[in-house]
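Colleague: Build me a model from this:
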Amino acid sequence: MKHFLAKAFNLEILQKSRLAWVDYLKGIAIILVVYRHALLGIERGGIVINASLENANMIFYSFRMPLFFVLSGIFIGGSLLKKQPGAVIQNKFNTLLYPYLVWTFIQITLQVVLSRFVNASRSWVDYTYILYQPRSLDQFWYLPALFNTTLVYVLLKTKLKTPHWLQLLLGLAFYFTARYVESISMISDWMKFYIFFAIGDAIARLFFTDSVQRVLQQKRSLLLFAPFFALAQWYYVSHTVGEALFLVIALTGCVFMFMIAFQLQRLQWMPFLRVLGFHSIYIYAMHVIVIGLLRVVLIRFAGIHQPLVLLTLCITGGVFIPVIIYNCLINRGPLWFLFSPRKPGAVKKDSRETTAPVLAS
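Modeller: Predicted coordinates:
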């Protein structure tokens, strides 16, 4: 049993010399993503949800997606120092766009075939949305959004030598004009989040200085910043927030989550979050399918209708079952092609670039 658990959850990563705070950060965020989709699925099934659960979803929504664009931006400069721009883009295609194409096809197909049992109303037309309207495909919009953001940013940074200040100005311009092309979310999504990616790259050098790292690791910093985070989230939940203010609220949430991740790294608490963070892309791709099937089993066959019980079970299954499936059947297994265009072999599992997949609408 111990050997099975070690393999099923790839526990050896806990012994690797990785940046633990990155995995903690992604682990927290992927749970928040699964929380949102589990909650929406239960609600759309006709079960009344407590207002506090809805408010929690609103709070998490304000920062979890910007968080991953900031995180990806922090590491893009390091990636470009080690690899040519073409190699970086190729890596992003393999880790983001390829899984997007594969798993959107799988999920749409299952939703069409099992239409009697699922909440989503799908038809064969939905396959066309893969190319131009990922916002209509549940959680998947994030993958092409991050790929396109990276593509545009890398081209501007390496080919036109665009400085940080200009990238930030472009990011603001994209952010405030994205609403005009929302009918094509393949374009509007990357425009909305480009600014967060640019901020990540702009602060990267400062972020990794010893002084900033010490501040992030201090418990006092977390306690001092907590009231600002709470105030920002209260305002977001209780007021209609414009685009400019949302930017401030989102960045406040990002800073707070970074501080929490560094505290967890310092204390070495909740190592399961590191496991989930390492596997976040796989959880992200599979969790809607998993929680959809779980919800059907729990409601129709087990007769469970209590919202909190359903939510807890769906979140637990939604984060852990994809990890087990990946490590037992996909990672160096017969279903390797579900996440990689090339069969894994010589490339070490831990040599992948840091990406920030998780995070969904």
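Colleague: going forward, measure contacts between C-alpha atoms and count neighbours the same way
Modeller: Noted.
Colleague: all helices of the stretch 101-250 of the chain, in order?
Modeller: According to DSSP state H, counting those that start in this stretch, the stretch 101-250 of the chain carries its helices in the segments 126-132, 142-158, 164-177, 185-207, 210-217, 219-238, 243-267.
Colleague: Adding distance to Ala356, write these out as TSV.
Modeller: Listed next are these as TSV, based on distance: least, C-alpha to C-alpha, whole Å:
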stretch	distance to Ala356
helix 126-132	21
helix 142-158	8
helix 164-177	19
helix 185-207	11
helix 210-217	20
helix 219-238	22
helix 243-267	13
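Colleague: one more to line up against the first:
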Amino acid sequence: MSAPVQTRLAWLDALRGVTIVLMVAGHVARGLWAAGRIDSPEYLLWDMALYAFHGPMLFVLGGFTFAYSTTTSPYLANWRARLRRLIHPYVVWTVIAAGLTLAMARVVNQPLGTSQFLRTVLGMVIWPYSIFWFLYVFAMCQIAAALLRERIGLGSGQLLAASVLGLGIGYVLRARFGPIEAFQVSMFLLYFFYFCWGNWLSTRTHGLTLPVLGITAIVSLLCWYAIIGHGWSIDTPFGAIAGLSMTTMFLAIFRMGESRAPRILMAPAVYIGLISLEVYVMHHMAAGITRIALDRMGLETLWVYGVVGLIAGVLGPVVMLLIFRRLGLAGVLGLAKSPSRPRPPSSAPSVALR
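Modeller: Purely as a prediction, here's the structure:
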């Protein structure tokens, strides 16, 4: 099997950017649901579909990035620096988010008391707080893939097979004991499968063609028919297959559509994809503070909450990142210190959400 070509792929960055925006939309909507502002039963179907897509998609893209970034420089050869890229923002922003939640306990949906704040900070090694489980599990996926590939010598196909076995074990454990939250065992066994799928696809992007798009669209529809028709949750094998099909379908759409996409849409999507980690760690606070501000203003229109919250959740982190860079604080906060260089349309996948 040939090694991944070391050229950037702008369509991967754009897809990551679009996925991050959808993730922000999902978190904004869940915040409104928790606050009692959304009461439509149909929302739950939309929420289920969105979460079956954006989480798996980010890990699939992470598998792509891992494959490209370790072609010439094995992960374990520089594992401390690579791990620090995720652990640094994980620790810093866990403390910041928990601290803000403690300080704003009277107005947030899920307040923290002083003792809960201390448990959150001291227990982050075992129990990630809030949305930061993603960075925790992402780091676990990188370490596991590196050990299996670079120490044991598994190829991408064998690595994918191992992840399928882990996925099955995860479903058995969940059925027997429920979700295992300590060390995010259940989440790791699920999302490592998507990570390995992306790693496997990284050398097979030529196969993301129109027939694949059609097949994955049909499989996705069949899975959703089964899930909705039987009242199942996405935490079932059908949910995993739906996630696999939807992510592959969007990979095919973006790969085939890159040359046709208007630059006015492609450029911002690529930019958000390049700073996806920064948007991820800050969006929750930006959108949450915006919702609280709108509450204080007495606004009642749901769409205003949704639209303004989405804009704040995406652009807020962009503005804050620029400010932190200007103040020289980006590195201290675990964020990228300088803007990414402009790149031609067919560039190398970014190591955003490294």
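Colleague: Could I get the TM-score for this pair?
Modeller: Aligned and superposed, the two chains score 0.82 in TM-score terms (TM-score structural alignment, normalised by the length of the second structure); 330 aligned residues with a C-alpha RMSD of 3.0 Å.
Colleague: Using CSV, lay out the helices of the stretch 101-250 of the first structure together with distance to Thr312 of the first structure and mean neighbour count.
Modeller: Formatted as CSV, the helices of the stretch 101-250 of the first structure follow (distance: least, C-alpha to C-alpha, whole Å; neighbours: other C-alpha atoms under 10 Å):
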stretch, distance to Thr312 of the first structure, mean neighbour count
helix 126-132, 30, 16
helix 142-158, 24, 21
helix 164-177, 35, 17
helix 185-207, 30, 22
helix 210-217, 30, 14
helix 219-238, 23, 15
helix 243-267, 22, 19
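Colleague: Go through those and name the closest to Ala20 of the first structure.
Modeller: Evaluated over the helices of the stretch 101-250 of the first structure, closeness to Ala20 of the first structure peaks at helix 243-267, with 5.9 Å, by C-alpha to C-alpha.
Colleague: what angle sits between the closest one and helix 164-177?
Modeller: Put simply, helix 243-267 of the first structure runs at 120 degrees to helix 164-177, going by axes from the mean of the first three to the mean of the last three C-alpha atoms, to 10 degrees.
Colleague: Which residues are in contact with Pro74 of the second structure?
Modeller: Residues near Pro74 of the second structure by C-alpha atoms under 8 Å, 6 or more residues apart in numbering: 146, 150.
Colleague: Just tell me what it corresponds to in the first structure.
Modeller: Using TM-score structural alignment as the criterion, Pro74 of the second structure maps onto Gln84 of the first structure.
Colleague: From Val181 of the first structure, how far off is its match?
Modeller: Separation of Gln84 of the first structure from Val181 of the first structure (C-alpha to C-alpha, to the nearest Å): 32 Å.
Colleague: Ignoring the adjacent residues along the chain, who's closest to Pro85 of the first structure?
Modeller: Val154 (6.8 Å; C-alpha to C-alpha, 6 or more residues apart in numbering).
Colleague: To which residue of the second structure is that neighbour aligned?
Modeller: In the second structure, Val154 of the first structure lands on Ala146 (TM-score structural alignment).
Colleague: ditto for Ala173 of the first structure
Modeller: Applying TM-score structural alignment, one finds that Ala173 of the first structure aligns to Leu165 in the second structure.
Colleague: Look up how far Leu321 of the second structure lies from that match.
Modeller: Per C-alpha to C-alpha, Leu165 of the second structure is found 40 Å from Leu321 of the second structure.
Colleague: ok, whatever residue of the second structure lines up with Leu247 of the first structure to Ser233 of the second structure distance?
Modeller: Aligned counterpart of Leu247 of the first structure in the second structure: Ala240 (TM-score structural alignment). Ala240 of the second structure sits 10 Å away from Ser233 of the second structure, going by C-alpha to C-alpha.
Colleague: With Gly36 of the second structure instead?
Modeller: Distance of Gly36 of the second structure to Ser233 of the second structure, computed by C-alpha to C-alpha: 22 Å.
Colleague: Which of those two has more residues huddled nearby?
Modeller: Ser233 (13 against 10; other C-alpha atoms under 10 Å).
Colleague: Confirm for me that the more buried one is in contact with Ala242.
Modeller: No: applying C-alpha atoms under 8 Å as the test, Ser233 of the second structure and Ala242 come out as separate, 11.5 Å apart.
Colleague: what residues does the host helix or strand of Ile264 of the second structure touch?
Modeller: Under the criterion of DSSP states H and E, Ile264 of the second structure resides in helix 263-274. For helix 263-274 of the second structure, the external contacting residues (C-alpha under 8 Å, 6+ apart) are 10-11, 13-18, 20, 279, 340, 350-352.
Colleague: Stretch 161-179 of the first structure too?
Modeller: Contact with stretch 161-179 of the first structure is made by 153, 156-157, 187-189, 191-196, 198-199, 201-202, 243, as judged by C-alpha under 8 Å, 6+ apart.
Colleague: Recalculate using a threshold of 6 Å.
Modeller: With C-alpha atoms under 6 Å, 6 or more residues apart in numbering as the test, stretch 161-179 of the first structure has contacts from 156, 188, 191-192, 194-195, 198, 202.
Colleague: next one: stretch 301-310 of the first structure
Modeller: Identification of contacts with stretch 301-310 of the first structure by C-alpha under 6 Å, 6+ apart yields Leu298.
Colleague: Thr19 of the second structure matches what in the first structure?
Modeller: If you follow Thr19 of the second structure across to the first structure using TM-score structural alignment, you land on Ala29.
Colleague: Give me the common contacts of Ala240 and Ser233 of the second structure.
Modeller: Taking C-alpha under 6 Å, 6+ apart as the criterion, Ala240 of the second structure and Ser233 do not both touch any residue.
Colleague: any idea how far Ile47 of the first structure is from Leu39 of the first structure?
Modeller: Distance from Ile47 of the first structure to Leu39 of the first structure, by C-alpha to C-alpha: 10 Å.
Colleague: Between the two, tell me which one has more neighbours.
Modeller: Using other C-alpha under 10 Å as the criterion, Ile47 of the first structure and Leu39 rank with Leu39 on top: 23 against 13.
Colleague: Return the distance of the counterpart of Ile184 of the first structure in the second structure relative to Val164 of the second structure.
Modeller: Alignment note (TM-score structural alignment): Ile184 of the first structure maps to Ala182 of the second structure. For Ala182 of the second structure, the distance to Val164 of the second structure equals 21 Å [C-alpha to C-alpha].
Colleague: do the same with Ala293 of the second structure
Modeller: For Ala293 of the second structure, the distance to Val164 of the second structure under the criterion C-alpha to C-alpha works out to 45 Å.
Colleague: which residue lines up with Phe278 of the first structure in the second structure?
Modeller: Checking TM-score structural alignment: Phe278 of the first structure goes with Leu274.
Colleague: Noted, bye for now.
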